[in-house]
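In: Next come a sequence and a model predicted from it.
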Amino acid sequence: MEKIKVIVEDHFEDYLIGFTRTTFGRTITETDIIVHAGHTGDFFPHHMDAEWCATQEFGRRMAHGTLVFSVAIGMTATTINPHAMSYGYDRLRFVRPVFINDTIRVTATITAQRDHPKRKTHGFVDEAIEVRNQNDEVVLSCAHIYLVERKTPLP
């Protein structure tokens, strides 16, 4: 069994603006869509009805935006940093549809750091997330905000 790496030195001060990481690809399958529909209760025809989709603009079934978001964020979760946690996501946009057998990859870039307004022991780190398909088209974008412990608290 492969172990997840634990990073023990990534405090607020260690994040570098402009640092970028890119994942390997992951193909979205029909099974992904069916399982996600079962988990969420979203059985809209855009995802489940091939005949209906054939009469629509895109002509075929597409993955749920929330499925693409969930898979993409999971693809970036390769290490555990005990000094940081996800604070949430802003500006989530489903830019283009993802279809069955499309392959996505994720690029995450550190874009900003800022002080926490109340906690002197922590700060926020912003990460721009771009999800691209096999044609290098952006299909999803959002901002990921981390709450990160400082090595040295502010005065």
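Out: Nice, I can see it.
In: C-alpha from now on. contacts and neighbour counts both.
Out: Noted.
In: Tell me, how many residues neighbour His47?
Out: 22 (other Cα atoms under 10 Å).
In: okay but it is in contact with Ala63, surely?
Out: Yes: taking contacts as Cα atoms under 8 Å, His47 lies within contact range of Ala63: 5.9 Å.
In: In this structure, mark out all the helices, start to finish.
Out: Under the criterion DSSP state H, the chain contains helices at 30-40, 45-48, 50-54, 65-76.
In: and the shortest one, what does it pack onto?
Out: Okay, so that is helix 45-48. helix 50-54 (3 or more Cα pairs under 8 Å, 6 or more residues apart in numbering; DSSP states H and E).
In: Can you point out the buried residues in the helix it packs on?
Out: Cys53 (16 or more other Cα atoms under 10 Å).
In: next, the one to line up against it:
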Amino acid sequence: MAMKDYVFPGKTYDEWNVGDEFITGARTITEADIVNFAGLSGDWSATHTNDVYGKSTIYGSRIAYGNVTFIVSTGLLAQTRMFEGTATALLDMKISYQEPVRFEDTIYCKLVVEEKRPSKTPGRGVVTFRVYVYNQSDEQVAEERLVFLIFSEKASL
């Protein structure tokens, strides 16, 4: 077998069914995640980066950026490999946050197929997912609605 024989493992449009549910692995939000995000984005907001200030807020401590929660959740989805080589575009997204994510919280996701429809272009379709993000105490911390354009056939190298 050669690299050119590799077929990406992602699920095709036809393999997604409305109502299907999947649980991802989990990941702990660390100090390094927050510092790296602050450096990358240039957003050094005190709520996330100043321990003394964080203790004086309504949260009682520093909290993770909402965008870090979103980015880590998309990474958890990517680690399932269900989108690899088949999801060609993220067409739309909406995110709401129910609870703060704190340093050392461990989050995981439940992915639910909400809707699907064929694309106007043959060979692909549009699939809408609802993603529920939970912490280690099974409290929902975020909810996402992601709309992907997904190929009808698996890609290969």
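Out: Arrived safely. Not measured: the values here are computed from a predicted model.
In: hang on, the earlier thing: pipe the helices of the first structure into CSV and attach distance to Arg93 of the first structure per row.
Out: As requested, the helices of the first structure are exported to CSV (distance: least, Cα to Cα, whole Å):
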stretch, distance to Arg93 of the first structure
helix 30-40, 19
helix 45-48, 18
helix 50-54, 22
helix 65-76, 9
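In: hey, which of those helices is tucked in deepest?
Out: helix 45-48 (a mean of 18; mean count of other Cα atoms under 10 Å).
In: mean per-residue distance, it to the second structure?
Out: Superposing on the second structure and averaging over aligned pairs (mean Cα distance after the TM-score superposition for the first structure), helix 45-48 of the first structure comes out at 0.5 Å.
In: Report the distance from that helix to the chain centre.
Out: With Cα atoms, centre = their mean, to the nearest Å as the basis, helix 45-48 of the first structure stands 22 Å off its chain's centre.
In: Between His47 and Ala63 of the first structure, which contacts overlap?
Out: Counting by Cα atoms under 8 Å, 6 or more residues apart in numbering, the contacts common to His47 of the first structure and Ala63 are Ile33.
In: show me the contacts for Thr20 of the first structure.
Out: So Thr20 of the first structure contacts Thr107, Ala108, Thr109, Ile110 (Cα under 8 Å, 6+ apart).
In: What's the match for the second one in the second structure?
Out: In the second structure, Ala108 of the first structure lines up with Leu111, judged by TM-score structural alignment.
In: my guess is its match contacts Val18, does it?
Out: No: with contact defined as Cα under 8 Å, Leu111 of the second structure does not count as touching Val18 (11.2 Å).
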